[in-house]
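Student: coords below, sequence missing:
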C-alpha cells in the first residue's frame, strides 16, 4: 500500500466539526476523517485549533467535545468561524492568477481530474531563460533582502542572526506540518534544551531536526550547494527519528506514495525518480539569480516527491541555500498561513501552475525581511577571530568531548589543530573555554556531537 502523506486536512476537519452544532467527540470525529489523518495527528491538529481560538474544547476526559468558535457579526448575529466571508480569511494577498488556482483546488476532490508527474513541466524550464519570477520582482526582492554590508563571506548575515533564525524557521516550518509547539516552547527547547510538557515526542524531534539542518546550512554556507549530497544530508537531518524505516533517511524512496487530499500521483519507479532528482538539482544549480533559484527548488522538489516523507521541509530549507550564500535575508516562513501554503502546493501538483505559490513566496519573503530589519540594524560587528577559526573551534570542542576529557588548559592546548597560528593559541583557548561554559545537550549538535556522545562525556565529567 502506498504511504499517505497528509497535506490538506485543515478544511476537512473544520468542516466536519462545523456540521455538529452540539460539538463532536474525538472518536466520532476521527471516524469521519480517518482516511486522511491518523488519530495522533488529529489530536495535535485539534490542540493547535484550540490554541489559535478556531475551535472550542468543552467537557472533561471522555466527555470532551469540540465545536467551532463563534464570532459576532455587525448585526449581532453569531456565525460559526467557517462561515466568515472569504475577505476575513487569514490568507496572503493574491494575484488574479492565484485566485484562479485557489478556486480550483478548493473544489471537492471528486471534481478534480487525477494527474501524474508531468515531465514536460520540468523540461519547459530553461535556466536563465525561463523565469518564474519576473525581473521587476527579483529586483524588488533583492532591494529589500540585501543587508548594507553584503560584501562579507558567504553566510555571514545568517550567522549573525542565527539564534533568531533557528527559532523562527524551526517554528514556522514545523507549524506548516501541524506541529503544535509554540514559539516560546521552541525557544526554550533550542536555547535551554527543555522539551515542552504534554507534547508528542515526535513534535520535539521535528523541532530538533530543523535546528540541526539550519545550523548545517549556515555553518557550511561556503560548501552546501544544489548537489545530491547536500539535499540528501538535509533530508537525513530533517527526517532523523521520524520515519518508520530509518534507512529511508537521506535516500531516494523505493516505494510509491500518494498525497492525502490531492488527485496528484507522484512517480513510483526509484530509477526514474533518481534520474529526475539529479536533473532537477542540476538545473537548479545553473540558475544564477538567488531568488529564482530558491523559488525553483520550492516548486520542483516537492513536485517530484523524491523522498518517502519530509519533501516540503527539505524544499523550504533548501530554498535558503542561495539566500544564505549570497548574504541575503533568509526566508523564515514566519506567519505564513498553512492553508495558503497547502493550496499553493496543490496548484503545483495538480495544475503545474506556480502563481499561487509565487504569491505566498513574495509575501513570506517580505515578511521575513520585515522581521529581521530591526535585528539587522542592531547587529554588533562579527567576531572575526571566531569566524576565522570556527572550524578549528568545532574540531577542538568535539575532540575533547569524544575523548571524554575535562576542558582543562592542557587538554585544550593538546587538541588545538595546526590551522590555528601559534600567536593565537592563548586567545583560542579562552574561546574554547567560553564554548564549554555554554555547552549543553540542546546545542552540542553545533559541533557535530550527537546526543549519546554528549551524554557519555557528561557522565564521565561528573
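Tutor: Cool, got the structure. From a predicted model like this one, the values you see are computed outputs, not experimental measurements.
Student: C-alpha only now, for contacts and for neighbours.
Tutor: Will do.
Student: what about stretch 175-193, start to end distance?
Tutor: The first residue of stretch 175-193 is 19 Å away from its last residue (Cα to Cα, to the nearest Å).
Student: starting at the chain centroid, how far to it?
Tutor: 12 Å (Cα atoms, centre = their mean, to the nearest Å).
Student: and here is the other one:
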C-alpha cells in the first residue's frame, strides 16, 4: 500500500460519498475548504490519482468525471471517532454492500513501514515461544484464553469482569447476578480458541465449512440459528445494511475467501478476514466474535501471535469497524490491528 499525502487524502475524502464528480466541482470544493490551488493543478493531481488506481476516470473532454476506487476507499484516512459522532442518517457513508470491495481489494494492504513493524513483532513472538516448558506453555495458554474470552465478549456487551472470567474458565464458577448466556459466551470463546489452535492448518484456506463450524462453537447454547442467515439484519447505529439474500451472502463469503487467499502476508490475511467477515455479516448473530477467532486461526496457521484484544478500547474498536462498513476504509481498524499484533508479541507465548 502506498503512502498518500494530505492533498490527495483531501480529494479522497471529498469522493467518499460515492458520486462521480468533474474536476471543476472538486476544484470548487477544495477552494471552499480554504486551499489555494489552480484548476490545472487539480486536473493533474486527479489524473495522477486515476493512474495509480486511487480514482476511477469516466467520460472524456468536458464530460470527464472521477469516482473513488476500492483502492482509494481502503486508503482513506478517517477519524473514526469524529465520523461516528455524526448521527447515522447524516453521515455520507454507503448504505448498501459494496460488491466491488472484496473482488478488487489489492493484495498489499500494509505499507513497507507497517510490514516492518509486523515482522519485528513476529520475530519477538517467535523468540518468546522458543523452548517453553509444558508448565509455562499451559499457563500462557490459560492467560491468553482468559483475556481473549473476556475482551472479545466485552466488545459484544458482556458485563463479566476479567476476574469473573478467570474464575469461570479456571474454576467453572459463574459470577452471581449475571445472565447465564454471558457465561456461555465466554466459555464458547474458550472452546473456539482451543478448536482453532488444534485445527489451525485447515484455516490456511477459508471455506464455508470451517467458518460455519467455528461460528457454531461460538454461539452454542445462545439461541442463534446456525448456518448462513436467511433473514435481513441491521447494524446498530449505522446506515449500512448487509446483504439479505442467502445466495448473495454465500457469494460474498466465497469472494472473501478469494480476497484472503490473495493477500501477500499472513497478517494481511487475518486483517482481511476479520473486517471482511464483519462486513458480510453472514450469520444471524456472532459475526464479529467469529471474525476475531477466524483471524486468530489464520495467525496461528502461519506461525504468528494470536491476539487477545486485551488493551483495545471497545468504543474505538466498534467505531473503526463501523468506518469500514460505511466508508470501506481500512485505516482506523488497521491501526488497532497492528497495535494488537505488537501487544500480543510482547505479552503472550502461545503457539
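Tutor: Arrived safely. In this text the structure is predicted, and so the values were computed from the model without any measurement.
Student: now the TM-score, please.
Tutor: Aligned and superposed, the two chains score 0.71 in TM-score terms (TM-score structural alignment, normalised by the length of structure 2); 269 aligned residues with a Cα RMSD of 2.4 Å.
Student: quick check, residue 56 of structure 2 in a helix?
Tutor: No: using DSSP: H, G, I helix; E, B strand; the rest coil, the assignment for residue 56 of structure 2 is strand, not a helix.
Student: what sits closest to it if chain neighbours are left out?
Tutor: Excluding the flanking residues, the one nearest residue 56 of structure 2 by Cα to Cα, 6 or more residues apart in numbering is residue 67, at 5.1 Å.
Student: distance check, the one you found against residue 75 of structure 2.
Tutor: On the measure of Cα to Cα, residue 67 of structure 2 and residue 75 of structure 2 end up 14 Å apart.
Student: name the residue closest to the centre of structure 1, please.
Tutor: residue 173 (3.3 Å; Cα atoms, centre = their mean).
Student: and the gap between it and residue 113 of structure 1?
Tutor: 29 Å.
Student: with residue 305 of structure 1 instead?
Tutor: Plainly put, residue 305 of structure 1 is 19 Å away from residue 113 of structure 1 if you go by Cα to Cα.
Student: repeat that for residue 138 of structure 1.
Tutor: Counting by Cα to Cα - residue 138 of structure 1 and residue 113 of structure 1 are separated by 34 Å.
Student: what of residue 169 of structure 1?
Tutor: 35 Å.
Student: higher neighbour count, the two?
Tutor: The neighbour comparison of residue 169 of structure 1 against residue 113 (other Cα atoms under 10 Å) goes to residue 169, with 23 against 11.
Student: for the aligned residue in structure 2 for the residue nearest to the centre of structure 1, list the residues it contacts.
Tutor: Using TM-score structural alignment, the equivalent of residue 173 of structure 1 in structure 2 is residue 152. Contacts for residue 152 of structure 2 (Cα atoms under 8 Å, 6 or more residues apart in numbering) come out as 289, 292, 308-309.
Student: one more time with 7 Å
Tutor: Applying Cα atoms under 7 Å, 6 or more residues apart in numbering to residue 152 of structure 2 gives the contacts residue 289.
Student: now the strand or helix carrying it: buried residues?
Tutor: According to DSSP states H and E, residue 152 of structure 2 maps onto helix 134-155. Across helix 134-155 of structure 2, burial judged by 16 or more other Cα atoms under 10 Å covers 137, 140-155.
Student: for stretch 167-185 of structure 2, same thing?
Tutor: 168-169, 174-175, 182-185.
Student: stretch 40-55 of structure 1 now?
Tutor: 42, 44-50, 54-55.
Student: where does that stretch end up in structure 2?
Tutor: Taking TM-score structural alignment, stretch 40-55 of structure 1 hits no residues over in structure 2.
Student: again, but for stretch 306-321 of structure 1
Tutor: Going by TM-score structural alignment: stretch 306-321 of structure 1 matches residues 282-297.
Student: give me the contact list for the matching stretch.
Tutor: With contacts defined as Cα under 7 Å, 6+ apart, stretch 282-297 of structure 2 is touched by 152, 193, 196-197, 200, 203, 214-215, 218-219, 224-225, 227-229, 249, 270-271, 273-274, 277-278, 281, 306-307.
Student: show me the residues you listed that map onto helices.
Tutor: Within the contacts of stretch 282-297 of structure 2, membership in helices is found for 152, 193, 196-197, 214-215, 218, 249, 270-271, 273-274, 277-278, as judged by DSSP state H.
Student: widest-spaced pair of those?
Tutor: Maximum pairwise distance in these, criterion Cα to Cα, is 27.0 Å, between 197 and 249.
Student: got the contact list for the aligned partner of residue 209 of structure 1 in structure 2?
Tutor: With TM-score structural alignment as the criterion, the equivalent of residue 209 of structure 1 in structure 2 is residue 188. Residue 188 of structure 2 makes contact with 217-218, 220, according to Cα under 7 Å, 6+ apart.
Student: can you do 8 Å?
Tutor: Taking Cα under 8 Å, 6+ apart, one finds 217-220 in contact with residue 188 of structure 2.
Student: rewinding a little: sort out which of the buried residues of stretch 167-185 of structure 2 are in helices and list them.
Tutor: 168-169, 182-185.
Student: got a markdown table for the residues you listed, with distance to residue 79 of structure 2 too?
Tutor: Shown next, in a markdown table, are those (distance: Cα to Cα, whole Å):
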| residue | distance to residue 79 of structure 2 |
| --- | --- |
| 168 | 37 |
| 169 | 37 |
| 182 | 32 |
| 183 | 35 |
| 184 | 35 |
| 185 | 31 |
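Student: next, count neighbours for residue 108 of structure 1.
Tutor: With other Cα under 10 Å as criterion, residue 108 of structure 1 counts 10.
Student: residue in structure 2 matching it?
Tutor: Counting by TM-score structural alignment, residue 108 of structure 1 lines up with residue 87 in structure 2.
Student: OK, contacts around that match?
Tutor: Residue 87 of structure 2 neighbours (Cα under 8 Å, 6+ apart): none.
Student: so how far is residue 49 of structure 2 from it?
Tutor: Taken as Cα to Cα, the span from residue 87 of structure 2 to residue 49 of structure 2 is 31 Å.
Student: repeat for residue 27 of structure 2
Tutor: Distance from residue 27 of structure 2 to residue 49 of structure 2, by Cα to Cα: 15 Å.
Student: and what of residue 94 of structure 2?
Tutor: 22 Å.
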